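Participant: I need the structure of the sequence given here:
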Amino acid sequence: MVHLYIVIFTLIASLVLAGPVPSQEQNTRLWQPNLDGVWVNLCKYLPQSLKSFCSRDGVTQCPTTYTPFGPANGVVNSPFVNRFVVKYASAQRWQPSTMATAWQLPSEATNISMLPPMCPQPYVSDTTYSEDCLAMVLYVPSSLTDTSSVPTLVWIHGGSFMVGSASNPGLDGSALAQATGSIVAVIQYRLGALGFISPNGETNLGLKDVVNGLQFLHNVLPNFGGDKSKITLAGQSSGANMIRALLAVPSAQSLFQSAILHSDPMDYGFLSVSDQQQLQDYFVSLLPCQVSDAACLDALSVDEIVNNIGLNQFFNASRIVPAATQMEPMRVVNDGSFITSTLDSSSPFPTVSKSILLSNVKDEAGYTIYGEFPNPVSQSEYQAIVNLSFGETRSQSLLSTQSYAVQTPTASDYRPQLEVLGTDSVFRCATWTFARNWVSHGGTAYVGMYTVGASYPGNSQVPYCTQPGVVCHQDDIEVVFGTVQNPTAAQSALITEVQARYKSFMYDGDPNPSGTSYSEWQAAGTSAVNAILLGSSGEAPIGACAPDFWGSSVQYDYQIFDI
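Facilitator: Okay, here's the model as predicted:
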């Protein structure tokens, strides 16, 4: 019987190879006029015992879709979802990228089963990254055809604009794509000293990379069954910061419909042109080349740029420009031309219209506070830390308010207050202020807080983040993607709820799916933000995030530094 199948297989292959070549407009999900395509699609008709004939590089190659840029060959990533890797843009070092015009793999790769190399970043082997890294990974439900019209979720990874990639833990989009019936795209962009600071004064290179990625998607989504008018951006931490920047880029507004921002450190704001100039001057001083010596700059090794010059810049930037902060010293710049608004309370807020979803986790600052202070913090140490971090004027107001006051009788450990203060100032209250501003100027905002999470890889380095009930920064990622290993009942329930709400939001900008028993998620108002608890019932307590405290009585960093 095996021999008979092989004979039939060979006969059909010869007939197909002699057949007509489909036009560019024709979706070739079934037939491809090349040997790879014939091999891939004939494999579908073989019995399971012969499927091994179809395996190349250890992965069964099956899906092929024709795009305006050529055939897109992918792999079966799960029983119901196919995965495609593509290079969406090219860039010379420290130059703006240009959108790709051909479907190809990054770094001249030939193995379609491999995830793309990371963009250059510190602390990883140079064998894992490449400057030719402007790639995205598409997760496409196998049920889709070119006549489908489903939304697309574009995920922008975090990592302080210094690290991260589309292959970060938990970012396999298969479960999310299947649950939402949507296409999930996870995108990479240039990082650190190659994406956000340059000797020639170019700014926002990493951000402009993402814009090219969105433009690329507009060209190819219909071929995969996606509706290019229904693109939702989503991201976490600096990835969410990137999305907030894109909301302030007029030329990008037609490229996406709505946005989901997880744990954006909104307290930091965008960098000003003057601050960026000081940082650039310092960066240039670190270079072993003259700015005008292009040959010397091009000859610098990636390792020298990333691990020596880049890390020097990262660790010393806040000493040169306090507004740079210690966590995101290289980030997007409000240049006044590409980005035209600060999108915060330090300048007039523009008229907006998009629907956005904003969320935080319960213990955003837990990893930082308990990682920086592994031992209990005394009352005097607590007061000194607050004074050093916020200055005398703000610290007096903070220490006199109930949420952050010195306790009586004296507590033995003030790390809990520090954690709440860090969460409120950098993340939660700043997010609530942004929501009010967004709604006040024409947009729609939904606000939430995760009270259940899944400890993200690496967070276990800080024991506090593994305690029951604690939800640290990044602990929402695997919940969203449905990639939690051995989830508890509470985690499973939240995964199902969040993915259902995402699906509803991607279609019409409202995270309230019909036909479910989930509580109504009310939109934020100009005063009350109605922050729903994700993982438990009710809404988050206001605490110090009232309109008359943070951003008013006590200013955020972006107000203090006038950026």
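Participant: going forward, measure contacts and count neighbours with C-alpha atoms only.
Facilitator: Noted.
Participant: residue boundaries of the strands in the stretch 101-250 of the chain?
Facilitator: 135-141, 150-156, 183-187, 226-236 (DSSP state E, counting those that start in this stretch).
Participant: Give me whichever of the ones you listed is most buried.
Facilitator: With neighbours taken as mean count of other Cα atoms under 10 Å, those reach their highest mean count in strand 135-141, at a mean of 29.
Participant: Specify the angle between that one and strand 226-236 in degrees.
Facilitator: Relative orientation of strand 135-141 versus strand 226-236 (axes from the mean of the first three to the mean of the last three Cα atoms, to 10 degrees): 120 degrees.
Participant: Can you name every helix or strand that strand 135-141 contacts?
Facilitator: strand 81-87, helix 174-180, strand 183-187 (3 or more Cα pairs under 8 Å, 6 or more residues apart in numbering; DSSP states H and E).
Participant: one more to line up against the first:
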Amino acid sequence: MVFYSIICILSSLLLGSLSQASPASREFSNSGVSLSSLDSKSWFCHIIHTTLAQKLCLREGSSTISLNTPIGAAQGVVDVSGVNRFAAKYASAERWSPSSVVTEWALPNDSTNVSALPLICPQPFVDNSTFTEDCMSMILYVPATLHAHSSVPTLMWVHGGSFIVGSATNPGLDGSALALATDSIVAVIQYRLGALGFVAPNNQTNLGLGDAVNALKFLTTVLPSFGGDPSKITVAGQSSGANLIRALLAVPSAQSLFQSAILQSDPMDYGFLSSSDQVQLQQYFVSNLGCTATDSACLNALTADSIVNGAGLWQFNSSVYVVPAATQSEPMRVVNDGTFITSTLDSTSPFPRASKPILLSNVLDEGGYTIYGSFPSPMPEAEYVAIVNASVGESRYEALMGSQSYAVGTTQNDDYRPKLQVLATDSVWRCATWTFARNWVSNGGTAYVGLYSVGASYLGNSAVSFCTEPGVVCHQDDIEIVFGTALNPDSAQSALITEMQARYKSFLYSGNPNPDDSSYADWQAAGDSDVNAIMLGSTGYAPIGACTPSFWGQSVAYDYQVFNI
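Facilitator: Predicted coordinates for the structure are as follows:
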């Protein structure tokens, strides 16, 4: 029997993370795995153009700044009071080839405008004038008080978007407030996405991941010139960005490039793709490309737009039918190739020795946007039973129905969406994250685990009314809390922004999210059985529910175990 995860059938975070919370409507197919996102193009184009229009121009009263680096003069602008902003190209590459770190400082897009921010990487649902294949760029936010001998830490942030959309200029990712609050440098990067970054006709794998490694190499070269210590880099990301961070933890050659990691809302249930699955996906991609894998003239003649909106978009929507392990949410993603990546970093193979401190977090209602966006009306018991059975297969279904967390019975107003939302949240995100934390700790590492009970509604999440209800925290609602970019935050949001930025500062400097002499609750490290997950935004610990060591990963397999990847 073919198994599909809850999220495979009910979502492709596609255009919830895909377009960073697109309010696109969705359709559910009773046959099992078709969930289409309807016209998010106009919405996302509006966001991109609005955001860039606001940020590409120098703010009133701002000025330019220049400083010397080992690879040339870095030119930037005073972005806000107390912060200097530098946009830079960190690497370059030929199409479907590994990237190389730049040897001279250059502005993105071959621009001569110091205030210009990077064009985004090629992706669907946007006007092709907004992207370029020469997109391996980053934005550095540097407190103006720093000088060449400051030696402060750096946070390198990787955006989400299901590995198919997103950029360093996504809403909410202005790193100015975070840099000031943490007394650190914040670098927000972008990397090759989708078919151009993860599915190559020539069998190249992990090109997008290689870009991120080169971003780290670039930082180690230039950071001292900005007042940063290259030995104090923390990598961080949300959703597929967190997935990429987890992949960096599995790249031996990258371990000397960063000291710690922060993973927010990583869908760990999916796992990395296997090499054998990737071969099938690559062959399928070529069959839809209109060129043979060896016809370089034909491949080079393809426009980026035709790749991402043609074969690439088809690949995203159809891969799950070719290789079920691909999922509908991240079918083009990191591959466990055995050379660049040498571990699955999950429960399917021996876990490597770990040493770095990591911080892992989820939000209270990770699956809320998907479930309530897909099912706007109350869900009766019969529909819930049918969906769960079709989603996970008979054996896993029986085990789930035996759990109090997911079993049928009396529910409020005969609506099973709350249970389905908990099941999606637990299986794809929360319990998978807790299992990862236990594995990390059991093999020598240190992990801190948290659950956001307060968030700031991310752009587009309001399209699903559930995500606007009091006490609900949907996927992505943690982003603007961490960055301090929430508009008109209420008192609870303001308090959590202050707390999280204080905790991140402590983690960047010491690997421990407990600031010295603070009144915040002690955030205990996870153990190999109890992960000690604290509530972020309220007091106490997160309820364990079904996230016990004996249930998910043991009694009920994760998707990466079912597919043996």
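Participant: And the TM-score between these chains?
Facilitator: After superposition, the two chains reach a TM-score (TM-score structural alignment, normalised by the length of structure 1) of 0.89; 509 aligned residues with a Cα RMSD of 1.1 Å.
Participant: if we can go back for a sec, present the strands of the stretch 101-250 of structure 1 as CSV; the columns should include distance to S274 of structure 1.
Facilitator: Converted to CSV, the strands of the stretch 101-250 of structure 1 look like this (distance: least, Cα to Cα, whole Å):
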stretch, distance to S274 of structure 1
strand 135-141, 32
strand 150-156, 27
strand 183-187, 30
strand 226-236, 27
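Participant: what's the most buried one of the helices and strands packed on strand 135-141 of structure 1?
Facilitator: strand 183-187 (a mean of 27).
Participant: Tell me the residues of structure 2 aligned with it.
Facilitator: Taken onto structure 2 by TM-score structural alignment, strand 183-187 of structure 1 occupies residues 185-189 there.
Participant: Can you state the mean residue-to-residue distance of that stretch versus structure 1?
Facilitator: The superposed stretch 185-189 of structure 2 is, by mean Cα distance after the TM-score superposition for structure 1, a mean 0.2 Å from where its aligned residues fall in structure 1.
Participant: hmm, back to that, let's have the helices and strands packed on strand 135-141 of structure 1 in CSV, adding distance to N168 of structure 1.
Facilitator: Output for those, formatted as CSV (distance: least, Cα to Cα, whole Å):
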stretch, distance to N168 of structure 1
strand 81-87, 15
helix 174-180, 14
strand 183-187, 10
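Participant: Quick one: closest of these to D298 of structure 1.
Facilitator: Among those, strand 81-87 comes nearest to D298 of structure 1, with 22.0 Å by Cα to Cα.
Participant: okay, and the closest one goes to which residues in structure 2?
Facilitator: Mapped onto structure 2 using TM-score structural alignment, strand 81-87 of structure 1 covers residues 83-89.
Participant: Count the neighbours of S90 of structure 1 for me.
Facilitator: S90 of structure 1 is flanked by 21 other residues according to other Cα atoms under 10 Å.
Participant: now the one 5 residues further on
Facilitator: For Q95 of structure 1, the neighbour count with other Cα under 10 Å is 16.
Participant: Spit out the contact partners of it.
Facilitator: The contact partners of Q95 of structure 1, by Cα atoms under 8 Å, 6 or more residues apart in numbering, come to 202, 205.
Participant: roughly how far apart are it and S160 of structure 1?
Facilitator: From Q95 of structure 1 over to S160 of structure 1 the distance is 21 Å, taken as Cα to Cα, to the nearest Å.
Participant: and the equivalent of W314 of structure 2 over in structure 1, helix, strand or coil?
Facilitator: Structural alignment places W314 of structure 2 opposite N312 in structure 1 (criterion: TM-score structural alignment). Following DSSP: H, G, I helix; E, B strand; the rest coil, N312 of structure 1 is assigned to helix.
Participant: Check the one 3 residues further on too.
Facilitator: Going by three-state DSSP, the secondary structure assigned to F315 of structure 1 is helix.
Participant: show me what contacts it?
Facilitator: By Cα under 8 Å, 6+ apart, the contact list for F315 of structure 1 reads Q326.
Participant: And it, how close does it get to S149 of structure 1?
Facilitator: F315 of structure 1 is 46 Å from S149 of structure 1, where distance means Cα to Cα.
Participant: G173 of structure 1 now?
Facilitator: According to Cα to Cα, G173 of structure 1 stands 19 Å off from S149 of structure 1.
Participant: Which one's more surrounded, the two?
Facilitator: G173 (27 against 19).
Participant: Y139 is in contact with the more buried one, correct?
Facilitator: Yes. Between G173 of structure 1 and Y139 there is a contact at 5.8 Å, judged by Cα atoms under 8 Å.
Participant: Quick check: neighbours shared by the two?
Facilitator: With Cα under 8 Å, 6+ apart as the test, G173 of structure 1 and Y139 both reach 184-185.
Participant: before we move on, the earlier item: neighbours of the match of W314 of structure 2, how many?
Facilitator: N312 of structure 1: 15 neighbours (other Cα under 10 Å).
Participant: Now name the helix or strand holding whichever residue in structure 1 pairs up with A399 of structure 2.
Facilitator: With TM-score structural alignment as the criterion, the equivalent of A399 of structure 2 in structure 1 is S397. Following DSSP states H and E, one finds S397 of structure 1 within helix 379-399.
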